[in-house]
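>>> coordinates only, sequence not included:
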């Protein structure tokens, strides 16, 4: 590793390496040695920047969770455009087509990581919780615009959509679902709360 590299660059290099290992080999293969080997740096580099491997993993998860905020803003901004089902379908495809499903698997498979994350985020499963908030915020914006019925329970619809979406993408070894399969689930869940059935 060259000297003089900014700590943020090293962190991001390690995070990206961890994602590649996670996506390729799954949570059980994610070790500090696997990450540093994938990143092409000495094992000591990781331990110079993080207290231990669970601290590294917690920072990885929290960094990736923060990226959902950008997606949430874009989804909220799409309210009133396109179709409600189409917007949610794209959001689920974008969310679960990334490393998000693997991150959820990582969190559920490591007790030490879960305990550390609980201190930073006391409720819910990271990624899934933020994703449900994203969908609820979008549905609320659509409700305010009148495209979703006033009595729609967005706080129930959002986790239902996230749970169904997660199940569609959960099998890492299979090809991801086609957009039409995701749209079918979305349309079924939001049927009855969207004013125009074509949306």
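Right, received. Where do you want to start? Because the structure is a prediction, the values reported are computed rather than measured. Numbering: from 1, shown residues only.
>>> okay, CA-based contacts and neighbour counts for the rest of this
Fine.
>>> I'd like to know how many residues surround residue 25.
12 (other C-alpha atoms under 10 Å).
>>> same question, residue 52
Count around residue 52 with other C-alpha under 10 Å applied: 12.
>>> what's the answer for the one 3 residues further on, then?
When neighbours are counted by other C-alpha under 10 Å, residue 55 registers 17.
>>> quick one: the strands in the protein?
Along the chain, counting by DSSP state E, no stretch forms strands.
>>> quick check: longest helix of it.
helix 53-77 (DSSP state H).
>>> for that helix, name the packing helices and strands.
Applying 3 or more C-alpha pairs under 8 Å, 6 or more residues apart in numbering; DSSP states H and E, one finds that helix 53-77 contacts helix 84-96, helix 111-120, helix 128-145.
>>> quick one: which of these is nearest residue 184?
helix 84-96 (8.8 Å; C-alpha to C-alpha).
>>> what's that closest one packed up against?
helix 53-77, helix 128-145, helix 154-169, helix 179-190.
>>> how far out from the middle of the chain is that helix?
12 Å (C-alpha atoms, centre = their mean, to the nearest Å).
>>> and the residue nearest the centre of the chain, how far is that from residue 183?
Central residue of the chain (C-alpha atoms, centre = their mean): residue 100, 3.7 Å from the mean position. Between residue 100 and residue 183 the computed distance is 19 Å (C-alpha to C-alpha, to the nearest Å).
>>> try it against this one:
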């Protein structure tokens, strides 16, 4: 794209291009040139809007983590419907079919990106810690409805579900796990925390 052409909503265009590169080629292929080529714009566009590439990537990761707010609301609204195991199976399938799986190695791969994120996100991997908070909030709602046992340790169960789910989906080039395998993991992690009718 010629340098003189105006691009509407540069951040969105560049972030969406970053997600496509990450999902298709993985974090090792992610360069400013790859992002701008995928976005169809001149390389200088990225550097006019961000201090450097790690600044851009930090903003990208935080943007994708922030998008989980809408999903958290939708998940909480399922409380009391269907079964707890099915609701969590669905949300974990959606989460790990997204760019979340590719963001984890991206953060691991880039020391400077990790350092930038620590300035505003002191603990954990942004997308995964937001997802754990989303699941904890949902489990709390189900506990209030009596479908999760009152003594269930939801602050431990939520990250356990995220960790186990991530392990199932971690091979981005392989075949994703079948729904029944994902559901079996959810039921196993929540063993003892659910009323019998919810598993």
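Thanks, I have the structure now. This one's a predicted model, so the numbers in the text were calculated from it and none came from an experiment.
>>> returning to what we had before: pick the most deeply packed of the helices and strands packed on helix 84-96 of the first structure.
Counting by mean count of other C-alpha atoms under 10 Å, helix 128-145 has the highest mean neighbour count of those, with a mean of 21.
>>> give me the mean distance between it and the second structure.
Once fitted to the second structure, helix 128-145 of the first structure is off its aligned match by 0.6 Å on average (mean C-alpha distance after the TM-score superposition for the first structure).
>>> in terms of secondary structure, what does that helix contact?
helix 53-77, helix 84-96, helix 154-169.
>>> redo that, cut-off 10 Å
helix 53-77, helix 84-96, helix 100-109, helix 154-169 (3 or more C-alpha pairs under 10 Å, 6 or more residues apart in numbering; DSSP states H and E).
>>> tell me the angle of it relative to helix 154-169?
130 degrees (axes from the mean of the first three to the mean of the last three C-alpha atoms, to 10 degrees).
>>> would a markdown table of the helices and strands packed on helix 53-77 of the first structure with distance to residue 58 of the first structure be doable?
As requested, these are exported to a markdown table (distance: least, C-alpha to C-alpha, whole Å):
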| stretch | distance to residue 58 of the first structure |
| --- | --- |
| helix 84-96 | 19 |
| helix 111-120 | 6 |
| helix 128-145 | 15 |
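>>> of the ones you listed, which is nearest residue 42 of the first structure?
Nearest to residue 42 of the first structure, of all those, is helix 111-120, at 23.0 Å by C-alpha to C-alpha.
>>> mean per-residue distance, that closest one to the second structure?
Mean for helix 111-120 of the first structure is 0.5 Å (mean C-alpha distance after the TM-score superposition for the first structure).
>>> so where in the second structure does that helix end up aligned?
Mapping helix 111-120 of the first structure onto the second structure (TM-score structural alignment) gives residues 111-120.
>>> how about residues contacting the matching stretch?
53-59, 61-62, 106-108, 121-126 (C-alpha atoms under 10 Å, 6 or more residues apart in numbering).
>>> quick one on the thing from earlier: and residue 36 of the first structure, which of the helices and strands packed on helix 84-96 of the first structure is closest to it?
Nearest to residue 36 of the first structure, of those and by C-alpha to C-alpha, is helix 53-77 at 11.3 Å.
>>> I'd say residue 49 of the first structure and residue 56 touch.
Yes. Using C-alpha atoms under 10 Å, residue 49 of the first structure is in contact with residue 56, at 8.3 Å.
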